[in-house]
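> What follows is a predicted structure for the sequence shown.
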Amino acid sequence: MKEFERKGLLERVDREGATVGASIPETIEVQGEEIALREFVFEIQRRETVPAGERERVDRAKKNLRRERLQRRQRLEEADISYEEGEEIVGSIVGIERALSALENLGATDIEREAKASEAADKKRWMKFLQQALGRDGSSSRGGR
């Protein structure tokens, strides 16, 4: 593969909207193991919330998918491969990205994220209360500041 072809393929992988319209691969080989990726993602998405036991499985899957994506990207960058092989790798990377995106956007899977959002809302309410108490909210009956 020529260097400009390699750069073009890497650009496709790095493009912001690369996953738009992309589908999750039916199966994918991760760390030498064949995984029914599409079925796994759809199974997890069907649930309103991910139970604690499944959360660990989802986190492990995301970690493995990220590792596989990185390995495939490195192969695309460094390996002596044909352009056709490069296109296959790009397709698989975009499919992995699509699956990761679907798994990242699951509802109520990240307790830390929920706690941070709750804490931020509490701080916002507290600041609003302090501003009102100190008469700095602009709605003061003392002529406003």
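Nice, thanks for sending it over.
> going forward, measure contacts and count neighbours with C-alpha atoms only.
Noted.
> What distance do you get for Glu114 to Lys123?
14 Å (CA to CA, to the nearest Å).
> Tell me which stretches of the chain form strands.
28-30, 33-35 (DSSP state E).
> most tightly surrounded among the ones you listed?
strand 28-30 (a mean of 15; mean count of other CA atoms under 10 Å).
> need the longest helix for the chain.
In the chain, taking DSSP state H as the definition, the longest helix is helix 52-78.
> Give me the most central residue, this structure.
Ser101 (3.8 Å; CA atoms, centre = their mean).
> Which parts of this structure are helices?
Using DSSP H, helices in the chain cover 3-14, 37-46, 52-78, 83-104, 111-133.
> packing partners for the first one?
Spelled out, it's helix 3-14. Judged by 3 or more CA pairs under 8 Å, 6 or more residues apart in numbering; DSSP states H and E, helix 3-14 is in contact with helix 52-78, helix 83-104.
> Among these, which comes closest to Glu11?
helix 83-104 (9.8 Å; CA to CA).
> here's the one I want to compare it with:
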Amino acid sequence: MQEFERKQLLERVNREGATVGASIPETIEVQGEEIDLRSFVFEIKRRDTIPAGERDRVDQAKKNLRRERLQRLQRIENDEVSYEEGETLVESIVGIDRALNALEQLRPVDLEQEAERQAAADRKRWMSFLKQALGRDDGGVSKRGGR
């Protein structure tokens, strides 16, 4: 591969908006294992949030995808492939980026847990306000000397 061709491929990978219009690959080999990437991303994304039980699985998938992306990019940078192989790698890297973008946009918050946490914080603030407004300390005794 010529130097200008390699630079062209690398520019395509790093271009702003490279993932616009790109599709997530149906399957991809990551760490020697074939993964149904598109169905995995759509299955997780359909939920809009990452359930607590799936959080580790999604985090591991993102980590593996980033590692695979870097390895593919390094193959192009180190001139280990032909131009045609480089084009194929660029397409797969852009697809990986698209999948990572979709997974990064998910909210990792369990909405039910968050609502309970906010309600508990609201109750605590309300009780603090009432104690202050009524002039009582934690023992229920008025600061003015009476009950």
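Received it, and whenever you're ready, just let me know what you need. The structure displayed is predicted, hence computed values, not measured ones.
> Drop the TM-score for these two in here.
After superposition, the two chains reach a TM-score (TM-score structural alignment, normalised by the length of the first structure) of 0.73; 113 aligned residues with a CA RMSD of 2.0 Å.
> Just the buried positions in the longest helix of the first structure, please.
55, 58, 61-62, 65-66, 68-69, 72-73, 76-77 (16 or more other CA atoms under 10 Å).
> Turn the residues you listed into TSV, columns for distance to Asn105 of the first structure.
Output for the buried residues of helix 52-78 of the first structure, formatted as TSV (distance: CA to CA, whole Å):
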residue	distance to Asn105 of the first structure
Arg55	13
Val58	12
Ala61	14
Lys62	12
Leu65	15
Arg66	15
Glu68	20
Arg69	18
Arg72	23
Arg73	23
Leu76	27
Glu77	29
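> Mind picking the two most distant members of those residues?
Arg55 and Glu77 (32.8 Å).
> right, and the helices of the first structure - which one's nearest Gly21 of the first structure?
Here helix 83-104 is closest among the helices of the first structure (CA to CA), at 9.2 Å.
> Look up the average distance of the closest one to its aligned counterpart in the second structure.
Compared with the second structure after fitting, helix 83-104 of the first structure has a mean deviation of 0.2 Å; criterion: mean CA distance after the TM-score superposition for the first structure.
> before we move on, back to that, Val13 of the first structure: which of the helices and strands packed on helix 3-14 of the first structure is closest?
It is, among these and with distance given as CA to CA, helix 83-104, at 6.1 Å.
> Flag every buried residue along the closest one.
Applying 16+ other CA under 10 Å to helix 83-104 of the first structure flags 86-87, 89-100, 103 as buried.
> count of neighbours near Ala115 of the first structure?
Using other CA atoms under 10 Å, Ala115 of the first structure is surrounded by 11 other residues.
> tell me the contacts of it?
By CA atoms under 8 Å, 6 or more residues apart in numbering, the contact set of Ala115 of the first structure is empty.
> give me that answer again for 10 Å
Ala121 (CA atoms under 10 Å, 6 or more residues apart in numbering).
> Please apply the same query to Phe40 of the first structure.
Contacts of Phe40 of the first structure by CA under 10 Å, 6+ apart are 26-27, 58, 61, 99, 103.
> Likewise for Arg75 of the second structure?
Neighbour list for Arg75 of the second structure: 81, 85-86, 89 [criterion: CA under 10 Å, 6+ apart].
> Go through the residues you listed and name the one nearest Gln8 of the second structure.
Nearest to Gln8 of the second structure among the contacts of Arg75 of the second structure, with distances taken as CA to CA, is Gly86, at 10.1 Å.
> with the second structure superposed, average distance for the longest helix of the first structure?
Mean for helix 52-78 of the first structure is 0.4 Å (mean CA distance after the TM-score superposition for the first structure).
> now that helix, how far from the centre of its chain.
11 Å (CA atoms, centre = their mean, to the nearest Å).
> so where is it in the second structure?
The aligned range for helix 52-78 of the first structure in the second structure is 52-78, by TM-score structural alignment.
> which other residues reach stretch 7-27 of the second structure?
2, 4-5, 34-42, 73-74, 76-77, 83, 86-102.
> er, stretch 98-114 of the second structure actually
Counting by CA under 10 Å, 6+ apart, 18-25, 37-38, 40-42, 44-52, 54-55, 58-59, 61-63, 65-66, 92-97, 117, 119-120 sit against stretch 98-114 of the second structure.
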